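*Asks:* predicted model follows, preceded by the sequence.
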Amino acid sequence: MKRFALILSAFVLLTACKKEAHGDANLHITGNIKGLSQGKLYIQKIVDTSLVAIDTIVIDGKKGFESHLKIDSPQMLYLFLDRGQTNSVDNNLPFFAEPGNMTIESSNEEFFARAKITGSKNQKIYEDYVTIKNRFNNDNLDLVKKNLEATRSGNVKQLDSVMAKSDQLLKRRYLYTVNFALKNADHEVGPYIALSEIYDANIKYLDTIRKSMSPKVAQSHYGKMLTKFVADRKKAETTE
């Protein structure tokens, strides 16, 4: 009985120490970067218009990594990989963080392309959006290529056709993004997409997204940002 009491006391003490060590953290991130034995990971967030590190993780022979953070509401964070020797273009990985447990797995060779992020509903919705967004981007690249070819050959008829298709593609992308943000207005990723992808859209669309936000999302970081952004746009357009 005495031994059991000692074990119980030790467990309570260990739990209390862990809680104190992580303070009021509400986001626990664990992960592994396959093939990375030396380097640093920085978890960053945007403050004003700059990326600011909120945690630094040193990789020195460790197999995995973890971080305990406090976030006020779901928001986009960035996992920056500093390999120490090279500065690759794919060294910054955006992920939509939300309170709870998240896992990030990737590789040193293809840090961005191989990333697998789990534990966040907003992240899953964002990935669905990015998949369609990439299709629009690929279609746009094809039109850019055709535009260059028509310019070089002086084919005015083809240039006009490419321009018309470009305008149609842009309208389709904006309408798709508006509808996607509306459909997901009950998640914080909804106002985030509105702010990051279609901030210059017709104010009536942005205002519709704003009005469609759930009360919880409206009080979130991006919800408040969208509300202010729409109000500022309305004020600016009224005074023009």
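*Replies:* Nice, thanks for sending it over. Numbers count the residues shown, from 1 in each chain.

*Asks:* from here on, contacts and neighbour counts on C-alpha atoms
*Replies:* Fine.

*Asks:* chain center to the longest helix anywhere in the chain: distance?
*Replies:* Longest helix of the chain, by residue count under DSSP state H: helix 121-153. Distance of helix 121-153 from the chain centroid (Cα atoms, centre = their mean, to the nearest Å) equals 18 Å.

*Asks:* presented hereafter is structure B, for comparison with structure A:
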Amino acid sequence: MTKLNKALSLIILVLIAVSCKKDRDTNFTLNGHIKGIKKGVVYLQKNGDSSDIVDLDSVQIQGEPNFSLHTNIDEPILMYLKLFKNDGEEHYIPFFADKGITEINTTLKNFNFDAKIKGAKQQDLLNEYTDMITKFNNQNLDLMQANFIAQKDNDTIALDSIIRRSNNLIKRKYAFIIQFAMNNKNSAIAPYIALYEMPNANPKYIDSVYYALNDTIKNSFYGKKLNDIISNRNSAAE
């Protein structure tokens, strides 16, 4: 064996050892597959203490569509799978992670929209939530199109009907969001939704979600953030 071959073999062994050590030292693994990818970099990310995004792990892809990313987490939290493919655009898949293994299968062509995520039970709830929100949003798009046609035709009767239906849709959407959070008060998804999906809701509904949480969820990452929002709002009102 030549010196070059020996050196290459040593490098490979070191990389394998480092990879195995990383697997042992972390409690979360993201296994991913991106159909159609030939080259790029994938990142495992989360929100930092401020609004910054923090890189937790990364892998360079060279022809192999399968990859694994690793980190340590203390509790369920929203993370991001980011793909960099040097096209000047940002490509993210948000997902709820918990200790253990999460699997994400997607495509290069529709990286975000084709994502199939299997893992934490909080992610299952997030999938259920986003599926329903998508239905509301699609109904809103239909109403916007109908409104455009009614305005073009100067059909005031149709416009009045569309406005009523639109207002009713908004009420039903917010009612669903609030009820979904309340129905899942024992999950980290509840304070997360109250924080990021109810910005224009009446404060009493946000308070209701928080006070319905059990102590474990109140002391979770999102539970504490929700408490801070409520406390700051109450202090400002005094």
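*Replies:* Received it, and whenever you're ready, just let me know what you need. Note that the coordinates shown come from a computational prediction; the quantities given were computed from them, not determined experimentally.

*Asks:* before we move on, back to that, buried ones in the following helix or strand past the longest helix of the first structure, by neighbour count?
*Replies:* Downstream of helix 121-153 of the first structure, the first helix or strand assigned by DSSP states H and E is helix 156-183. Neighbour counts using 16 or more other Cα atoms under 10 Å place 158-159, 162, 166, 169, 173-174, 177-178, 180-182 of helix 156-183 of the first structure among the buried residues.

*Asks:* next one: stretch 30-43 of the first structure
*Replies:* 31-34, 36-37, 40-43.

*Asks:* before we move on, the earlier item: what packs against the longest helix of the first structure?
*Replies:* Applying 3 or more Cα pairs under 8 Å, 6 or more residues apart in numbering; DSSP states H and E, one finds that helix 121-153 of the first structure makes contact with strand 92-97, helix 156-183, helix 189-197.

*Asks:* corresponding residues in the second structure for the last one?
*Replies:* What it means is helix 189-197 of the first structure. Aligned by TM-score structural alignment, helix 189-197 of the first structure corresponds to residues 189-197 of the second structure.

*Asks:* can I assume T177 of the first structure is in contact with A201?
*Replies:* No: T177 of the first structure is beyond contact range of A201, at 10.1 Å (criterion: Cα atoms under 8 Å).

*Asks:* just want the most central residue of the second structure.
*Replies:* The centre of the second structure sits closest to P94, judged by Cα atoms, centre = their mean, with a distance of 2.8 Å.

*Asks:* quick one: that residue and L81 touch, right?
*Replies:* Yes: checked against Cα under 8 Å, the pair P94 of the second structure and L81 is within contact range at 6.5 Å.

*Asks:* quick one: the helix or strand harbouring M225 of the first structure to helix 189-197, angle?
*Replies:* Element membership of M225 of the first structure, judged by DSSP H and E, is helix 221-239. Per axes from the mean of the first three to the mean of the last three Cα atoms, to 10 degrees, the angle that helix 221-239 of the first structure makes with helix 189-197 is 50 degrees.

*Asks:* which strands and helices sit next to helix 221-239 of the first structure?
*Replies:* Packing partners of helix 221-239 of the first structure (3+ Cα pairs under 8 Å, 6+ apart): helix 189-197, helix 203-212, helix 215-218.

*Asks:* out of the ones you listed, which is the most enclosed?
*Replies:* helix 189-197 (a mean of 22; mean count of other Cα atoms under 10 Å).
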